[in-house]
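K.L.:
Compute the structure for the input listed below.
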Amino acid sequence: MSGTTALPGTPCTAPRAGDPPMHRLEVRLPDQVPFAVGTFDTIGPMSRAAFPHRHTFYEIVHVTAGTGTHVVDLARWELHPPHLGLVLPGQLHHWEDARGLDGTVVLFTEDFLLDHPGDRDLLRRLGERPWLTLDGPTHARTGRLMGELVEEYGHGADGFATVLRSLLHVLLVRTARLRGPGTHAPPPGRPAAVAGEFARLLARTGTDGATVRECAELIGVTPGYLAEAVRAATGRTPGALLREARSREAQRLLVGTELSIRQVAARVGFDDPAYFCRFFRRETGSSPGDFRRSHERERDERQDHERKRRGRKHHDRRDPSIEGGARPA
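P.N.:
Alright, predicted model coming up:
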């Protein structure tokens, strides 16, 4: 897809005023392979970014050490390594109070998935449960595979892009195995391809007020066929997934921006703020205003807890001889 990569030093901007910044994958040359892998240190400070942002690319993280919290959309995962995590294009994420963070980061665009097109659907399915805590053998096996990716990427020998795609495919398939039966990509075929295209369309335009009929027209199928394909792949209807995408985007904007409720409504395709409020309450059980205030309280409580925790740690480090004044020998 065009616009998913950028040359080093290209500034990252928000698509629209008030939106979180959208980061593109940096490549050294315009025709370079849209892939990168390395440690949190070698990838750079953005790999640990503490502010909410989005990517035009996929990110897989193998966390081997550290404390803190990884936040993706509105889901929070406390760090108790080892972990394997996935961030999909367009998702809002950041690291909160991360200390000692270490591991391997894999970045790639959808264009990179040439040799194994079924990996697109597999990534979408893995994104439904994007955070795993690994047992010892799985952690060791994942570490070896990550090491191979780093080595192949660093050498850049002839055919390295094909090898990288193959190693990435192995990583995705092995990760799917951790989730039990029925989570592998479906056999290639027209319904699976239509469902995959709908998922990609949903990620790009699903929050702009598009209808199921409009999505079907963009894909080139009838609404009925789209419904059959999506239900076969996900067990849900296109309409339900569209509503979920709009609700999720509204939640992101309410929590991550200072946009007014009227502005949030417009961003997710509602001309009538009152109708948006009814939609949001039906989907979440809360009004937009109550939802925003609730998350502001939770954020303030977390910050207050963190300040108190740091205060206690600072107090514990003080010299005991200072407490209550020096005692005579």
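K.L.:
Please make it C-alpha for all contacts and neighbour counts, starting now.
P.N.:
Noted.
K.L.:
And the helices in the stretch 1-150 of the chain?
P.N.:
Using DSSP state H, counting those that start in this stretch, the helices found in the stretch 1-150 of the chain span residues 40-43, 119-126, 136-155.
K.L.:
any idea which of those is most buried?
P.N.:
Of all these, helix 119-126 carries the top mean neighbour count, a mean of 20, counting by mean count of other Cα atoms under 10 Å.
K.L.:
Any chance of CSV for the helices of the stretch 1-150 of the chain, columns distance to residue 292?
P.N.:
Below are the helices of the stretch 1-150 of the chain laid out as CSV (distance: least, Cα to Cα, whole Å):
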stretch, distance to residue 292
helix 40-43, 32
helix 119-126, 28
helix 136-155, 38
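K.L.:
Among the ones you listed, which comes closest to residue 229?
P.N.:
helix 119-126 (12.9 Å; Cα to Cα).
K.L.:
Quick one: closest of the helices of the stretch 1-150 of the chain to residue 218.
P.N.:
Of all the helices of the stretch 1-150 of the chain, helix 119-126 sits nearest to residue 218, with 18.8 Å by Cα to Cα.
K.L.:
just checking, what packs against the closest one?
P.N.:
With contacts defined as 3 or more Cα pairs under 8 Å, 6 or more residues apart in numbering; DSSP states H and E, helix 119-126 has these neighbours: helix 160-177, helix 190-205.
K.L.:
let's go with 10 Å and repeat that
P.N.:
strand 83-87, helix 160-177, helix 190-205, helix 223-234 (3 or more Cα pairs under 10 Å, 6 or more residues apart in numbering; DSSP states H and E).
K.L.:
Second input sequence below; structure requested for side-by-side comparison:
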Amino acid sequence: MAKVPVIAQCVVSDGLNQDIMIESLSDYLVRNSNLVFPHRHNFYHFVLFTAGQGSHTIDFEKFVIEPWQIYFMSPGQIHTWEFEGDMQGYVVNFHRDLFKNILLRSDYLTTLSFFSGLVRDEVFVVNEEDRPLVLEILERLVKDNTQNDFVSSSLYYLFNLLNARGLPSLNQDTNAYNHTLLRNFLNLIEANFTSLRLPKEYAALLYITPNHLNALCKELLGQSAGELIRDRVILEAKRLLVIKDYSVAEIAYELNFNDNSYFTKFFKKAVGLTPEEFRKNI
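P.N.:
Next up, the predicted model:
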């Protein structure tokens, strides 16, 4: 039986547009006041806080809320929140195909830093100089979000504005190339982490050397390529431990570990707890 439920767009939209839902955070919380337990979504989701206190957790990492903090989530990520006081801001939920009518690139969302699957890129404070424009766009969308083309065009502009904050040097061809390589590497990890565990395997798919890949990851993310691969495996293990009543042996099999004891050692070395201890603590 599922421990962490998957919330569908229709559950939280209350009859609103099923492809896109944009409203004030205060109104959203009134309609979904019971949505305080850990859960996942089958849609993309982001929230901008303009007032209020508390915390929220994404994939087991906890963040303290501050004004103008924004967080982004992709389908499948686990999160929960604990709010205090009068919460103000905006919440946006949208289907993965929202941009298909205005963009030729089907992978557009994966090119954005805040939909990378790395929690460190998904939570940040909006730059002060960008706040008036961000506020104007979201206010306009709250008032009129019935036309998908208008909404998707507005969000496309907003996403590109916010994405630029994390890529200050993309005007240089070398840096643009490196960021593209890194993004492709992260996408390959997402698609292959259960079967490919070695940096050299990913380097071959990217047509670069393992040393180049490792140097790239350390320069841009401060971690080695091997650590990024390991972290994605560990994250999936954590999700499986809390999502369903899988045995540790079943999770080891799901993640393509040949030996249950090796999986336990692998997990404990990274987390500091055995899988069963982690499950009990959560």
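K.L.:
where does the TM-score land?
P.N.:
Remark: TM-score between the superposed chains equals 0.72 [TM-score structural alignment, normalised by the length of structure 2]; 258 aligned residues with a Cα RMSD of 3.9 Å.
K.L.:
With residue 205 of structure 1 as the reference, name the closest of the helices of the stretch 1-150 of structure 1.
P.N.:
Comparison of these against residue 205 of structure 1 by Cα to Cα identifies helix 119-126 as nearest, at 16.1 Å.
K.L.:
returning to that earlier point: how about JSON lines for the helices and strands packed on helix 119-126 of structure 1, with distance to residue 75 of structure 1 and mean neighbour count added?
P.N.:
JSON lines is the format used below for those (distance: least, Cα to Cα, whole Å; neighbours: other Cα atoms under 10 Å):
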{"stretch": "strand 83-87", "distance to residue 75 of structure 1": "12", "mean neighbour count": "21"}
{"stretch": "helix 160-177", "distance to residue 75 of structure 1": "20", "mean neighbour count": "17"}
{"stretch": "helix 190-205", "distance to residue 75 of structure 1": "18", "mean neighbour count": "18"}
{"stretch": "helix 223-234", "distance to residue 75 of structure 1": "21", "mean neighbour count": "18"}
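K.L.:
could those be laid out in JSON lines, adding distance to residue 303 of structure 1?
P.N.:
Formatted as JSON lines, those follow (distance: least, Cα to Cα, whole Å):
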{"stretch": "strand 83-87", "distance to residue 303 of structure 1": "25"}
{"stretch": "helix 160-177", "distance to residue 303 of structure 1": "34"}
{"stretch": "helix 190-205", "distance to residue 303 of structure 1": "32"}
{"stretch": "helix 223-234", "distance to residue 303 of structure 1": "38"}
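K.L.:
Determine the longest helix present in structure 1.
P.N.:
Ordering each helix of structure 1 by length in residues (DSSP state H) puts helix 288-317 first.
K.L.:
follow-up on the earlier one: minimum distance to residue 270 of structure 1: which of the helices and strands packed on helix 119-126 of structure 1 has it?
P.N.:
Nearest to residue 270 of structure 1, of all these, is helix 190-205, at 13.9 Å by Cα to Cα.
K.L.:
Could you tell me which other helices and strands that closest one packs against?
P.N.:
Secondary elements touching helix 190-205 of structure 1 (3+ Cα pairs under 10 Å, 6+ apart): helix 119-126, helix 212-219, helix 223-234, helix 238-256.
K.L.:
Now with 7 Å, please.
P.N.:
With contacts taken as 3 or more Cα pairs under 7 Å, 6 or more residues apart in numbering; DSSP states H and E, helix 190-205 of structure 1 sits against helix 223-234.
K.L.:
and the helix it packs on, how far from the chain's centre?
P.N.:
The chain centre lies 25 Å from the centre of helix 223-234 of structure 1; the measure is Cα atoms, centre = their mean, to the nearest Å.
K.L.:
now do stretch 71-86 of structure 1
P.N.:
Distance of stretch 71-86 of structure 1 from the chain centroid (Cα atoms, centre = their mean) equals 10 Å.
K.L.:
okay, that stretch sits on what stretch of structure 2?
P.N.:
On structure 2, the counterpart of stretch 71-86 of structure 1 by TM-score structural alignment is residues 57-72.
K.L.:
now residue 10 of structure 2: how far from residue 271 of structure 2?
P.N.:
Separation of residue 10 of structure 2 from residue 271 of structure 2 (Cα to Cα, to the nearest Å): 36 Å.
K.L.:
do the same with residue 17 of structure 2
P.N.:
Using Cα to Cα, residue 17 of structure 2 is found at 41 Å from residue 271 of structure 2.
K.L.:
Same question for residue 227 of structure 2.
P.N.:
Relative to residue 271 of structure 2, residue 227 of structure 2 is positioned 13 Å away (Cα to Cα).
K.L.:
How about residue 197 of structure 2?
P.N.:
Between residue 197 of structure 2 and residue 271 of structure 2 the computed distance is 18 Å (Cα to Cα).
K.L.:
circling back: of residue 17 and residue 271 of structure 2, who's got more company?
P.N.:
Neighbour totals were compared for residue 17 of structure 2 and residue 271, and residue 17 leads with 17 against 14 (other Cα atoms under 10 Å).
K.L.:
residue contacts, that one?
P.N.:
Residues counted as contacts of residue 17 of structure 2 (Cα atoms under 7 Å, 6 or more residues apart in numbering) are residue 146.
K.L.:
And the one 3 residues further on, by the same measure?
P.N.:
The contact partners of residue 20 of structure 2, taken as Cα under 7 Å, 6+ apart, are 93, 94, 95.
K.L.:
hmm, try it at 6 Å
P.N.:
93, 94 (Cα atoms under 6 Å, 6 or more residues apart in numbering).
K.L.:
corresponding residue for residue 62 of structure 1 in structure 2?
P.N.:
By TM-score structural alignment, residue 62 of structure 1 lines up with residue 48 in structure 2.
K.L.:
Check residue 210 of structure 1 too.
P.N.:
So, by TM-score structural alignment, residue 210 of structure 1 is matched to residue 195.
K.L.:
what about its match, distance to residue 255 of structure 2?
P.N.:
Applying Cα to Cα to residue 195 of structure 2 and residue 255 of structure 2 gives a distance of 8 Å.
K.L.:
Could you check which of those two has the larger neighbour count?
P.N.:
residue 255 (18 against 11).
K.L.:
Correct me if wrong: the more buried one contacts residue 193.
P.N.:
No. If you go by Cα atoms under 6 Å, residue 255 of structure 2 and residue 193 don't touch, sitting 8.4 Å apart.
K.L.:
what does residue 151 of structure 1 align to in structure 2?
P.N.:
Superposed on structure 2 with TM-score structural alignment, residue 151 of structure 1 falls opposite residue 143.
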